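[1] Sequence and predicted structure below; questions after.
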Amino acid sequence: MEMRIRIRGPAGQSSVTLDEAATIDDLRRQITDRTGLESYDVKYGYPDIKPMLLDGLPLGQKIADLGITLHGEQLIVTQRENSTQAPTRVSDEPPAAKQPLNLPVSDKIPNKGSPDDPPEVPSLEHSGTFVLRIMPDDNSCLFRAVSSATMGGVDVMTELRSVIAQTIQANPDLYSEAVLEKKPDEYCRWIQNEDSWGGGIELSILSKHFDIEICSIDVQTLRIDRFNEGAPLRCIVVYSGIHYDTIALSPSSPPFTHADVPPEFDTKVFDAADPLVLEKSLELCQILQSRHYYTDTAGFRLRCNICGGTFIGEKGATQHAEQSGHVDFGEAS
């Protein structure tokens, strides 16, 4: 029986097919060919991500003898720490196909304020410091923010998008065209595009998927939107109007005013019964608000950098993008 495996590397993902007699050497060659990496770590088994320790295995050993079912599995390949090799770009698609025709404008809108100096709020009660952990400025920031809290930052953007699509398909009465503002099948195709951003629907689905309360704090209004309220655990994401980040508690030394240890030691999932966590998070967001770390997407004047047209708010820019295919926007003077 053939094994069809997806290999997801730093520069993209591709699919490979191996026969039942394939060896560890065959798998390693495929990983290097597809990712361009010579020194790498491999993980598998979403949602229970586990390391796959290939280094110590005989090259001639059959994959079938590992006791692992790899057919249909995705291997997450990352460059090994301290390795300076630059990965080669790989993809199943030609470069032109990577140019999205309906790229969401959300992350193309310039954000006010600077995340270079994220605010920190001391918490004597928690013997630590609440800090904003900045997510990469791409169209997967919501998925990154949630996975950073619930899965320690493992790169499972594709899998989380699939969770959204599968949940929508399994609940047609709940996720109707009226709710999605698109036909369900169309929405499912759209959300699985790496250039599509998420919002309230995605937060609601992911909160139930991980059985956690997700509190989303809007920086502009300081409104808190709660998803899966009543769950015993909670995580907190921060919404700037166009971008999502995560709030973390970092262990620190008295007087707890500065997070002085690496993010690996963060706590991002909290007891929902602890009211101080939300209070400290709001305090942090008030600092962000004072720095204008948000974008008023409803009243923001945007200029299309391709045709020069001017539009009001995200809605106007999105309409223009859908009609013209133009996706490069900047702030109008």
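    Structure's in. What do you need? No experiment lies behind these values; they were computed from the predicted model shown.

[2] alpha carbons only for contacts and neighbour counts from here, please
    Fine.

[3] Going by residue numbers, what spans are strands in the stretch 151-300 of the chain?
    Remark: strands assigned in the stretch 151-300 of the chain by DSSP state E, counting those that start in this stretch are 213-218, 224-227, 233-239, 244-251, 270-271.

[4] Now render those strands as CSV, adding mean neighbour count and distance to E186.
    CSV is the format used below for these (neighbours: other Cα atoms under 10 Å; distance: least, Cα to Cα, whole Å):
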stretch, mean neighbour count, distance to E186
strand 213-218, 23, 26
strand 224-227, 18, 24
strand 233-239, 25, 26
strand 244-251, 26, 24
strand 270-271, 16, 36
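
[5] Comparison target below:
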Amino acid sequence: MEGIVVRRVIPSDNSCLFNAVGYVMDHDKHKASELRQVIAAAVASDKEKYSEAFLGKPNGEYCEWILNPEKWGGAIELAILAEYYGREIAAYDIQTTRCDVYGQEHGYNERVMLIYDGLHYDALAMSPFDGAPEEFDQTIFPVQKDRTIGSVEGLAFNLVKEQQRKRSFTDTANFTLRCGVCQIGVKGQKEAVEHAQATGHVNFQEYK
């Protein structure tokens, strides 16, 4: 297939992971609440697998937490969604150019791709040409015998390297954020989390 890999921007509303997955799986950027329900149901149904040690909080508490539209998803949620859709989810990290493939151990024969900038997930798609409308996007790719998705993988990696070169990522250990509620400045994810826990404020903006 001829074309280019493009980054499809997902709104920054704390549900970017879910809406990015919704887009690559179903061409729908508004699936967050539905996919949060899917995850809560999967976790609640297997308390042995999804133990407090695994989740970092008690099973029931986690299920309530993930249903909150203010909360962000990560590796646990991607692994569950890969299983739910029966497709691998490749997540490319711009800062390190590392690619984590969720669901790989199940031998699924299709893969979708996301890109992560340290705070935010966007969707990756194959477009016939630069500027083509999103309805022409291909987001699901057959996994080949060598467990790659062929030339698309190289194109995706080149895009990720290009984004890294442009420094289109957030260094979560050292970035500076301002609390949107009380305007206090914090440095790094750790301080932001501590401030959020102390105040209940979750609206942070990055500032340089």
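    Looks like it came in fine. Small disclaimer: the values here were computed from a predicted structure and weren't measured.

[6] name the element the residue of the second structure most remote from its centre belongs to?
    Ranked by distance from the centre of the second structure (Cα atoms, centre = their mean), the top residue is C182, with 28.0 Å. Assessed by DSSP states H and E, C182 of the second structure sits outside every helix and strand.

[7] before we move on, what about T78 of the first structure?
    Per DSSP H and E: strand 74-79 holds T78 of the first structure.

[8] So which of the strands of the stretch 151-300 of the first structure is nearest Y175 of the first structure?
    strand 224-227 (15.8 Å; Cα to Cα).

[9] which part of the second structure lines up with that closest one?
    Counting by TM-score structural alignment, strand 224-227 of the first structure pairs with residues 99-102 of the second structure.

[10] Likewise for stretch 76-87 of the first structure?
    Stretch 76-87 of the first structure maps onto no residues of the second structure, going by TM-score structural alignment.

[11] circling back: show me the one of the strands of the stretch 151-300 of the first structure that comes nearest D33 of the first structure.
    Comparing the strands of the stretch 151-300 of the first structure by Cα to Cα, strand 244-251 comes nearest, at 34.2 Å.

[12] quick one: the closest one to the second structure mean distance?
    Taken over the aligned residues, the distance from strand 244-251 of the first structure to the second structure averages 0.9 Å (mean Cα distance after the TM-score superposition for the first structure).

[13] angle of that strand against strand 233-239?
    Between strand 244-251 of the first structure and strand 233-239, the angle formed by their directions is 130 degrees, by axes from the mean of the first three to the mean of the last three Cα atoms, to 10 degrees.

[14] ok, now how distant is the residue farthest from the centre of the second structure from T199 of the second structure?
    Separation of C182 of the second structure from T199 of the second structure (Cα to Cα, to the nearest Å): 10 Å.

[15] and if you look at E88 of the second structure?
    38 Å.

[16] which residues does G153 of the first structure contact?
    R144, S147 (Cα atoms under 8 Å, 6 or more residues apart in numbering).

[17] That one -> the second structure?
    By TM-score structural alignment, G153 of the first structure lines up with D28 in the second structure.

[18] How about L282 of the first structure?
    With TM-score structural alignment as the criterion, L282 of the first structure matches F157.

[19] what's the closest non-adjacent residue to that match?
    T97 (7.5 Å; Cα to Cα, 6 or more residues apart in numbering).

[20] The one you found and V160 touch, don't they?
    Yes: between T97 of the second structure and V160 there is a contact under Cα atoms under 8 Å: 6.2 Å.

[21] quick one, which of these two is more surrounded?
    Neighbour count, other Cα atoms under 10 Å: between T97 of the second structure and V160, V160 has more, with 26 against 19.

[22] Pretty sure G86 of the second structure sits against G107.
    No: using Cα under 8 Å as the test, G86 of the second structure is too far from G107 to be in contact (9.3 Å).
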